[in-house]
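Student: with the sequence up front, the predicted model follows.
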Amino acid sequence: MHKLLTASLMFVCCATAWAADAGRVVFVTGKAQLASKPAALDAVVQEGDDIVTGNDGYVYIKTVDNGFFILRPNSSAKVTAYHIDSANPANTRVKLELTNGVARAISGQGVKAARQNFRFNTPVAAIGVRGTDFIVFTDQHTSRVSVVSGGVVMAGFGGSCTAEGVGPCEGGASRELFAGQAGLLQIQRGQPVPQLLNNPALSPDQNEKPRSDEPVGKVAAVPLQGAQVNLDPQRELAVGNVRTTTNNPPGDGGADDGGNIVTTPPVIEVKPEPVVPLPPKPQEIFWGRWSTVAGDVNRPASFAGKEMDSETFVGEYMMGRVKGAPLVMPKEGTAAFTLANSEAFIVRNGRESVASVNSGSLGVNFENRTFTTALVVADAASNFAVNGRGTIDMKGLMVNDAASASTIRGYLSGAQAEEAAYIFRNTPRSGITVIGGTTWKK
C-alpha cells in the first residue's frame, strides 16, 4: 500500500509538472471555477484546466503571450493546449475549447506568430485566426462567431476537419469573416458550410452580454509612435462597483453595505488590428506542354526564366517545382484539396479536342503519405472519369501506384504542404487518351 501511495503521489507530481502555464486570472467576479476550484485573482491557469462560470460569473485570463481569454456567465471552456515557442513559432501549439456559453479570445503575440497552429473548438465547429479578436457563442447544436478585429476562418466538423486537428480547417467547406464585414458566421450541426448572417439579434453579445470593463478597441486620434498596449490590471484605481463572490460581515473594511468585497476590474485597451489583405503567395509548382523556349524544345513556356530543383514528365506534359520552394510535410492528419486550375485535352485516334475538368477531388493522408484523386474531363462529345491513387515521398513527389487507372505525377509544396499539383494521362478505351494538368489548394 505504501508503494502504491508513493507511486500515485509521484504520478500526480509529475503530471502537475508537465502541465504548462497558459496564463493567470486578472479579474473574476460571481460564481466561477478553475480546475474544479473557486477561481481566484492571480490564480495560474494551466494546460488542461477547465473553466466554468455560473449565471453571474465572469473570468478574464491573461495568457502567457499577452493575449486574453474571457469567459462570460453560464459558460464552460477548457484550455486544452497553450505552448508558446517564441524562438521557433513552428513549435507553438494553442488549442481552446468552448463547450457551452460565450467566450472571447484576443490573440497574443505567440498566437499571431503561429496562426497556423491555433485552434478554437466548439462542439460543432473549428475556428482559426487571421489576427485576431473574436467572440463565440455555442451550445451543442449551433455555434456563432463575430469579429472585433482581424479575421477568422470557420468550418464545421466533417471529412478532414476533426476536433482532434491542429490549426484552422481550410478549403471549400470553410468560410472567412473579417472585422470590416457586416454580420457574423453561424453553423449548425450537420451543415456543410457556415452561413454569413446579418442579424444583430444573433450576435454572441446578445446571448451573454459583456461587462462594461471588457476590452474595447480604441484608436487614438493621432497615432503615437512606440505606444504600448496596456494589458495589465490597474489595482491602484479608485474603488468601483464590481463585486466578487467572497462575502465579509457588513461593516468590515473593504466591504460594501451588502457584505461583498468591492474591487476594481482591470482596465484593458486593445487596439484593433487593421485588416490588411495578404499578398498573393508566389506560385511554386509549374506545369505545361512542351514548347520551344530559347531553343529548348523540352521545356513548357510556363517554365521560362525559372530555375527548377525537381522535374517530372507524363507524355508531352512536364511539371517542375521552383528551386528553394519550402516544403514541410505534416506527419499526421488528412487534408482535402480544392481544384484551383486545370487544363485538359481528349485525343481520339490522333485528333485532339480541348476539354475541361468539370469536377475534381484530391485527398492526402499525411500519416501514411498517400493520395487519392478523381476528375471528370469532358468535351462537347463526351466525358471521362480520371481516377488515381498513389504515394508521396518525403520530398513531396506524388506517383500513382501500379493498380491506378491513370498515370499521375505531381508535387506538394508550401510551409504546411498547402499547395499541390499533378499532370495526368489516362486511356479509358482503345484509341482515346485523356491528358492534362491540375493545380490544387487546401
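Tutor: Right, received. Where do you want to start? Residues are numbered from 1 along each chain as shown.
Student: C-alpha from now on. contacts and neighbour counts both.
Tutor: Fine.
Student: and the longest helix for the protein?
Tutor: helix 2-18 (DSSP state H).
Student: how far off centre is the following helix or strand past that helix?
Tutor: Downstream of helix 2-18, the first helix or strand assigned by DSSP states H and E is strand 21-29. Strand 21-29 has its C-alpha centroid displaced from the chain centroid by 24 Å (C-alpha atoms, centre = their mean, to the nearest Å).
Student: kindly report the same for stretch 43-54.
Tutor: 23 Å.
Student: can you give me the end-to-end distance of it?
Tutor: One end of stretch 43-54 sits 18 Å from the other (C-alpha to C-alpha, to the nearest Å).
Student: for it, which residues meet the burial criterion?
Tutor: For stretch 43-54, burial by neighbour count (16 or more other C-alpha atoms under 10 Å) applies to Val44, Val45, Gln46, Glu47, Gly48, Asp49, Asp50, Ile51, Val52, Thr53.
Student: and the fifth one, what does it touch?
Tutor: This means Gly48. Contacts for Gly48 (C-alpha atoms under 8 Å, 6 or more residues apart in numbering) come out as Ala19, Lys78, Val79, Thr80, Ala81.
Student: wasn't it part of a strand?
Tutor: No: Gly48 is assigned coil when assessed by DSSP: H, G, I helix; E, B strand; the rest coil, not a strand.
Student: follow-up on the earlier one: just put the buried residues of stretch 43-54 in a markdown table and tack on distance to Ala335.
Tutor: Putting the buried residues of stretch 43-54 into a markdown table (distance: C-alpha to C-alpha, whole Å) gives the following:
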| residue | distance to Ala335 |
| --- | --- |
| Val44 | 36 |
| Val45 | 33 |
| Gln46 | 31 |
| Glu47 | 27 |
| Gly48 | 27 |
| Asp49 | 30 |
| Asp50 | 30 |
| Ile51 | 32 |
| Val52 | 34 |
| Thr53 | 36 |
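Student: farthest pair in those residues?
Tutor: Using C-alpha to C-alpha, these span at most 18.1 Å, a distance reached by Glu47 and Thr53.
Student: please flag which of the contacts of Gly48 sit within helices.
Tutor: Counting by DSSP H, those contribute nothing to helices.
Student: which pair in those spans the largest distance?
Tutor: Largest separation among these by C-alpha to C-alpha: Ala19 and Lys78, giving 13.4 Å.
Student: which one's more surrounded, these two?
Tutor: The residue with more neighbours, out of Ala19 and Lys78, is Lys78; 20 against 16, by other C-alpha atoms under 10 Å.
Student: isn't the more buried one right up against Val94?
Tutor: No: with contact defined as C-alpha atoms under 8 Å, Lys78 does not reach Val94; the gap is 11.5 Å.
Student: would you say Asp205 is within a helix?
Tutor: Yes: counting by three-state DSSP, Asp205 falls inside a helix.
Student: quick one: residues contacting it.
Tutor: Residues near Asp205 by C-alpha under 8 Å, 6+ apart: Val102, Ile135.
Student: here's the one I want to compare it with:
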Amino acid sequence: MPAVANDVVATISDLQGTLSAQHADGNAALLAESSAVFENDVLSTEANSYARLKFIDQSEVVLRPNSSLTIESFKYPNQQAELGSILLRLIKGSLRKITGEIGHKVPDQDQLITPVATIGIRGTHYGLLFCQDDCSEIPTVSGKPLANGLHVDVLEGAIALQNSGGELRVAAGEFAFVADPEHEPAQVSSQQGIQITIPPHIIPDSGHGNRPDPNHHNGQCTIP
C-alpha cells in the first residue's frame, strides 16, 4: 500500500535543539529523537537546531537552523523502490539531502521543490541554502551579505536545477546559484560557492554505509 496520512515515512534519528511538526490534521507537536514523521508533515527547526531525518527508503535529510520542510508526498508501496516516489518542499532555510533506494532506482521520482527551482537528483548528496533577507549573519569571503536566492553545493553524484528560466546540471564538487524562479540557474566558482555544513555528529550516512564529510572544503565559503 502507498504511504497514507497515518503511515510513518521517516523517523528523527538525531536532534540538536528544537524541532516541531505541523500535521495534516492541523495538530502540532514538538518532536524528539525517534519521533515519527508522516506524509504531509511540515517540519520546522528553531535557532541553533539541527534535525536528521531517516526515511524508510534509507534516504536522509538534515535540516539546519530556522528551516522548514514539507513532506509533500512519499510513496513506497510494499518497499518496492521502483514503484516509489518522493516529493519534498523546502519552504525556508537550508538542508543537506542524501538519496535513498527510491532515488537510486527511479531518480525521476525523487524531487525537492524550493521557492526558486526544482531539484531533480541523479544519486547524490547535496546541500541547499535559501536566503530571503535572512542570511546577513552568514560570513562570506567578500565580506558582503549573501545574495537572496538559492545557494547549492553537490558533494556526491549530480543534481538538475530547473525553473522557468532554464535547467542546469550540477555535478560533485560544483556550486550553483538561483536568484529567482525566472532567472536561469547559474554555476559559480568554488571560490564563490557556498557549502552548507552540519555538526559532525549529525552528518548523514551515504548510500554506501560511510559518512562523507560535507564540512570538508577547498577554499570555498562554508556555512557553519
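Tutor: Nice, thanks for sending it over. All of these numbers come straight from a predicted model, not from anything done at the bench.
Student: kindly provide the TM-score of these chains.
Tutor: TM-score of the superposed chains, computed with TM-score structural alignment, normalised by the length of the second structure, equals 0.76; 190 aligned residues with a C-alpha RMSD of 2.6 Å.
Student: of the contacts of Gly48 of the first structure, which are reproduced in the second structure?
Tutor: On the basis of both residues aligned by TM-score structural alignment, their matches' C-alpha atoms under 8 Å, what survives of those in the second structure is Lys78, Val79, Thr80, Ala81.
Student: the third one against Leu98, yeah?
Tutor: No: contact between Thr80 of the first structure and Leu98 fails when scored by C-alpha under 8 Å: they sit 10.3 Å apart.
Student: quick one: which of these two has more around it?
Tutor: A count of neighbours by other C-alpha under 10 Å puts Leu98 above the other of Thr80 of the first structure and Leu98, at 25 against 19.
Student: alignment lookup: that one to the second structure.
Tutor: Mapped onto the second structure by TM-score structural alignment, Leu98 of the first structure lines up with Leu90.
Student: its match contacts Gln111, correct?
Tutor: No: using C-alpha under 8 Å, Leu90 of the second structure is not in contact with Gln111, being 10.9 Å away.
Student: the residue nearest to Val61 of the second structure when sequence neighbours are not counted is in what secondary structure piece?
Tutor: Excluding the flanking residues, the one nearest Val61 of the second structure by C-alpha to C-alpha, 6 or more residues apart in numbering is Lys97, at 4.4 Å. Using DSSP H and E, Lys97 of the second structure sits within strand 85-98.
Student: mean deviation, that strand versus the first structure?
Tutor: Between strand 85-98 of the second structure and the aligned residues of the first structure, the post-superposition mean distance stands at 0.9 Å (mean C-alpha distance after the TM-score superposition for the first structure).
Student: and the residue nearest to Val297 of the first structure when sequence neighbours are not counted, how far from Thr370 of the first structure?
Tutor: Closest residue in space to Val297 of the first structure, ignoring its immediate chain neighbours: Ser291 at 5.3 Å, by C-alpha to C-alpha, 6+ apart. Distance from Ser291 of the first structure to Thr370 of the first structure, counting by C-alpha to C-alpha: 32 Å.
Student: swap in Asp85 of the first structure?
Tutor: As judged by C-alpha to C-alpha, Asp85 of the first structure and Thr370 of the first structure stand 31 Å apart.
Student: how about Lys78 of the first structure, what's its partner in the second structure?
Tutor: So, by TM-score structural alignment, Lys78 of the first structure is matched to Thr70.
Student: look up how far Arg89 of the second structure lies from its match.
Tutor: Distance from Thr70 of the second structure to Arg89 of the second structure, by C-alpha to C-alpha: 5 Å.
Student: who touches both of the two?
Tutor: Common neighbours of Thr70 of the second structure and Arg89, using C-alpha under 8 Å, 6+ apart, do not exist here.
Student: now the match of Lys78 of the first structure. Nearest residue, chain neighbours left out?
Tutor: With C-alpha to C-alpha, 6+ apart, the residue lying closest to Thr70 of the second structure is Val42, at 4.3 Å.
Student: aligned to the residue nearest to Val297 of the first structure, what sits in the second structure?
Tutor: Counting by TM-score structural alignment, Ser291 of the first structure has no partner.
Student: and Ser291 of the first structure, what is it in contact with?
Tutor: Counting by C-alpha under 8 Å, 6+ apart, Ser291 of the first structure touches Val297, Asn298, Arg299, Pro300, Ala301.
Student: go through those and flag which are in strands.
Tutor: Counting by DSSP state E, the contacts of Ser291 of the first structure place Val297, Asn298, Arg299, Pro300 in strands.
Student: give the contact list for the second one.
Tutor: By that I understand Asn298 of the first structure. Counting by C-alpha under 8 Å, 6+ apart, Asn298 of the first structure touches Trp290, Ser291, Thr292.
Student: which SSE is the second one in?
Tutor: Taking DSSP H and E as the definition, one finds Ser291 of the first structure inside strand 285-293.
Student: isn't Phe74 of the second structure up against Val8?
Tutor: No: under the criterion of C-alpha under 8 Å, Phe74 of the second structure makes no contact with Val8, lying 9.9 Å away.
Student: before we move on, the earlier item: pretty sure the match of Lys78 of the first structure sits against Lys92.
Tutor: No: here Thr70 of the second structure does not reach Lys92: they are 10.2 Å apart, not a contact under C-alpha under 8 Å.
Student: just the helices in the second structure please.
Tutor: For the second structure, the helices defined by DSSP H cover 101-105.
Student: report the buried residues of the longest helix of the first structure.
Tutor: The neighbour-count check on helix 2-18 of the first structure (16+ other C-alpha under 10 Å) flags nothing as buried.
Student: identify all contacting residues around that helix.
Tutor: Counting by C-alpha under 8 Å, 6+ apart, helix 2-18 of the first structure makes contact with no residue outside itself.
Student: over to stretch 176-194 of the first structure?
Tutor: Residues contacting stretch 176-194 of the first structure (C-alpha under 8 Å, 6+ apart): 124-125, 141-156, 173-175, 195-200, 203, 275.
Student: tell me the counterpart of Ser13 of the second structure in the first structure.
Tutor: When the first structure is aligned by TM-score structural alignment, Ser13 of the second structure is paired with Val26.
Student: tally of neighbours for its match?
Tutor: A total of 22 residues lie near Val26 of the first structure under the criterion other C-alpha under 10 Å.
Student: how far away is Gln22 of the second structure from Ile12 of the second structure?
Tutor: Separation of Gln22 of the second structure from Ile12 of the second structure (C-alpha to C-alpha): 15 Å.
Student: who has more neighbours out of those two?
Tutor: Comparing Gln22 of the second structure with Ile12 by other C-alpha under 10 Å, the one with more neighbours is Ile12, at 21 against 17.
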